[in-house]
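Engineer: pasting the sequence and the predicted coordinates here, then a few questions.
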Amino acid sequence: MVKTPKRPISGWIILDKPYGMSSTQAVAKLRWLYNAEKAGHAGTLDPLATGLLPIALGEATKTVPFVQGGGKRYSFDLEWGSQTSTDDAEGEVVQTSDVRPREQDVRAALAGFTGTIMQRPPAFSAIKVNGERAYDLARAGEAVELAPRPVTIDELTLVSHGTDRSRFDMACEKGTYVRSLARDLAEALDTRGHVTMLRRTAVAGFTEADALTLETIEAAPDRDVLLRPASVAMRHLPELCVSSDDAALIRNGGVVLLRGASAPIALPEVWASFNGSVVAIGSVRAGHFHPSRVLKG
């Protein structure tokens, strides 16, 4: 049986990941739908979470770090009174409490979880411990205690409050765990809690208006038109427009002199473009562009 050759297609899909699907499964699905040579995602979403999962295909995978490092926004529900092994609805209940916090107490506690704080990641996370994923160790029955680490929460708002459940909206930076926040917020209010609903509503400048469902992608008569160019990942960085000759030189790993009165002398991170397409990511030193990551034309 002759296998169909993979396509050297490149671009971004901002997927509205459905409930119950892992990020790895979502990437595999998109790669299969596009028959792409390679694919990757910019920021894991738990299977029980929904919302924005940016997925890169082909050469666009080289721009994944620039989306992965962007800010994120989440909507989540916190159920009061019980803590689970996974800090969400997937795990077994490990502690309970009869305490149900008052709305004014919840609002007063939020200030302590805004800004740069120390946060202990959940045991069921993708963080590596001696080369093993923490969730693999936890599922094997090993006690996993991860060290607290600094995270930044830009905004934390109580949207609605009930006796047993409250909804929050949060804007945060890379590395923040919503499940840990829910656990710690409940403990600060002398109770226990876990996440029962989690939705990512924004990431690195993308919003729900940019997201596509799997059903929309599958039904599209021409899926290629749904792809966004690799350049969408570079919007926060300065752009250098280069000539055709310079683009060819850069793609071969060459360093080019930047000409013109407005040409920068030094920039720590910048991307070079030709006709709007990403040629390379690199830096400017002494008026020369030095590529560090080159994208094929």
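Structural biologist: Received the coordinates, thanks.
Engineer: from here on, just use CA atoms for contacts and neighbour counts.
Structural biologist: Noted.
Engineer: residues of stretch 103-115 that come out buried?
Structural biologist: 106, 113-114 (16 or more other CA atoms under 10 Å).
Engineer: how far away from the center of its chain is it?
Structural biologist: What separates the centre of stretch 103-115 from the centre of its chain is 25 Å, taken as CA atoms, centre = their mean, to the nearest Å.
Engineer: got the end-to-end distance for it?
Structural biologist: Between the opening and closing residues of stretch 103-115 we find a distance of 21 Å, counting by CA to CA, to the nearest Å.
Engineer: quick revisit: filter the buried residues of stretch 103-115 down to the ones in helices?
Structural biologist: Within the buried residues of stretch 103-115, membership in helices is found for Val106, as judged by DSSP state H.
Engineer: here comes the other one, which I'd like you to weigh against the first:
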Amino acid sequence: MARRGKKKGRPVSGWVILDKPVGMGSTEAVSKIKWLFNAEKAGHAGTLDPLASGMLPIALGEATKTVPYVQDGAKVYRFTVAWGEERTTDDLEGEATKTSAERPSEEAIRAIMPKYTGVIMQTPPQFSAIKIGGERAYDLARGGETVEIPAREVEIGRFDLVEHSGDRTLFEIECGKGTYVRSLARDMGRDLGCFGHIATLRRTEVDPFTPDDFVTVEQLETARTGAEGEAPNFTAIDNLVIDTGAALECLPRVDITDDAATRIRLGNPIIIRGRDAPVEADEACAMARGRLVAIGAIEAGMFKPKRVFVS
């Protein structure tokens, strides 16, 4: 029987809320953060295009188990639409496919915005990570194929026009999972009869994280740097990590004792007590001394662990 290899890296866990710069891909960002922390494991909670900047939540270690909860969180984007051209990628990276000398007035833009607010049907861009017949749409598009991507339901809770200057308009939206801002620019441009594409895009929030949680690559590099000839300063860089449990603000919380935490980590259910304890919940998180112990279900006054975390 083959022996398991020793895990490479440190068992550091938690969230790094990276302010991703323009030009860096999401996979590249994860690799950079994993290296900076010398972490055993890392992953991100929602791709951000290389031409976009802003919030890319990156999970380290045990926090990777909480990625789905962050992926489902509401997101806030601030973006500029350039009018007059539709492009293959629906942003600056692609080639122009349609052009117009028309430019929309602010009044005309505001008049169509309600159409894009609430629950709407949206067709993802040709250059997207949507899978068509087992292949990514962007791989098919790069090969010259035009594929039929079915429209899907997305939700835009807030849609604000921030500034309009003739050729360009700055917007801010709060939206749910799966919304493509590039599709918004494309579809609005078509409705307005002038075409449009994304010129700038920045993600400012991914619930439950806020801009106060931002950290840059430069800040992380500075924190990690030890004196010349010395080992990296992991104590300083680890201070920039947000606790794993912060990703689970959407779940009911049960505070437990150290003894109960030991039982849960062994896979055993526990009786929960307390006037404010939830009675029933499909999912809840158990916390001991402010640290995440497990995600589980509450049934008949008992917490039953489904996913246990190593503190």
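Structural biologist: Noted; the coordinates are in hand. Note that this is a predicted model, so its numbers are computed, not measured.
Engineer: where do the strands of the stretch 101-250 of the first structure begin and end?
Structural biologist: Using DSSP state E, counting those that start in this stretch, the strands of the stretch 101-250 of the first structure run over residues 115-119, 128-129, 132-133, 149-161, 165-172, 193-203, 206-207, 239-241.
Engineer: the first one maps to which residues in the second structure?
Structural biologist: Under TM-score structural alignment, the alignment places strand 115-119 of the first structure onto residues 118-122 of the second structure.
Engineer: after superposition, how close is that stretch to the first structure?
Structural biologist: Once the two structures are superposed, the average separation between stretch 118-122 of the second structure and the matching residues of the first structure is 0.4 Å (mean CA distance after the TM-score superposition for the first structure).
Engineer: which residues touch that stretch?
Structural biologist: Contact partners of stretch 118-122 of the second structure, identified using CA atoms under 8 Å, 6 or more residues apart in numbering, comprise 151-158, 179, 183.
Engineer: mind redoing it with 6 Å?
Structural biologist: Counting by CA atoms under 6 Å, 6 or more residues apart in numbering, the neighbours of stretch 118-122 of the second structure from elsewhere in the structure are 151-157.
Engineer: got it, and stretch 194-207 of the first structure?
Structural biologist: 49-52, 67, 70-79, 83, 87-89, 179, 182-183, 208.
Engineer: now, of the contacts of stretch 118-122 of the second structure, which are buried?
Structural biologist: Among these, those classed as buried by 16+ other CA under 10 Å are 154-157.
Engineer: now the end-to-end length of stretch 269-277 of the second structure.
Structural biologist: Between the opening and closing residues of stretch 269-277 of the second structure we find a distance of 15 Å, counting by CA to CA.
Engineer: list the buried residues for that stretch?
Structural biologist: For stretch 269-277 of the second structure, the neighbour count (16+ other CA under 10 Å) marks 269-270, 272 as buried.
Engineer: ok, so of these, who is nearest Gly166 of the second structure?
Structural biologist: Each of these was scored against Gly166 of the second structure by CA to CA, and Ile272 proved nearest at 60.4 Å.
Engineer: mind checking what that closest one lines up with in the first structure?
Structural biologist: Across the two structures, Ile272 of the second structure finds its equivalent in Leu258 of the first structure, going by TM-score structural alignment.
Engineer: also Pro252 of the second structure?
Structural biologist: Going residue by residue (TM-score structural alignment), Pro252 of the second structure aligns to Pro238.
Engineer: ok, now which ones touch the spatially most central residue of the second structure?
Structural biologist: By CA atoms, centre = their mean, the second structure has its centre lying nearest to Gly46, at 3.5 Å. Neighbour list for Gly46 of the second structure: Gln71 [criterion: CA under 6 Å, 6+ apart].
Engineer: which position in the first structure aligns with it?
Structural biologist: Counting by TM-score structural alignment, Gly46 of the second structure corresponds to Gly43 in the first structure.
Engineer: hmm, back to that, centre of the chain to the match of strand 115-119 of the first structure, how far?
Structural biologist: Offset of stretch 118-122 of the second structure from its chain centre (CA atoms, centre = their mean): 20 Å.
Engineer: repeat for stretch 166-176 of the second structure
Structural biologist: Chain-centre distance of stretch 166-176 of the second structure: 19 Å, with CA atoms, centre = their mean.
Engineer: do the same with stretch 87-107 of the first structure
Structural biologist: Between the mean C-alpha point of stretch 87-107 of the first structure and the mean C-alpha point of its chain there is a distance of 26 Å (CA atoms, centre = their mean).
Engineer: ok, stretch 154-166 of the second structure next?
Structural biologist: Computed by CA atoms, centre = their mean, the chain-centroid distance of stretch 154-166 of the second structure equals 20 Å.
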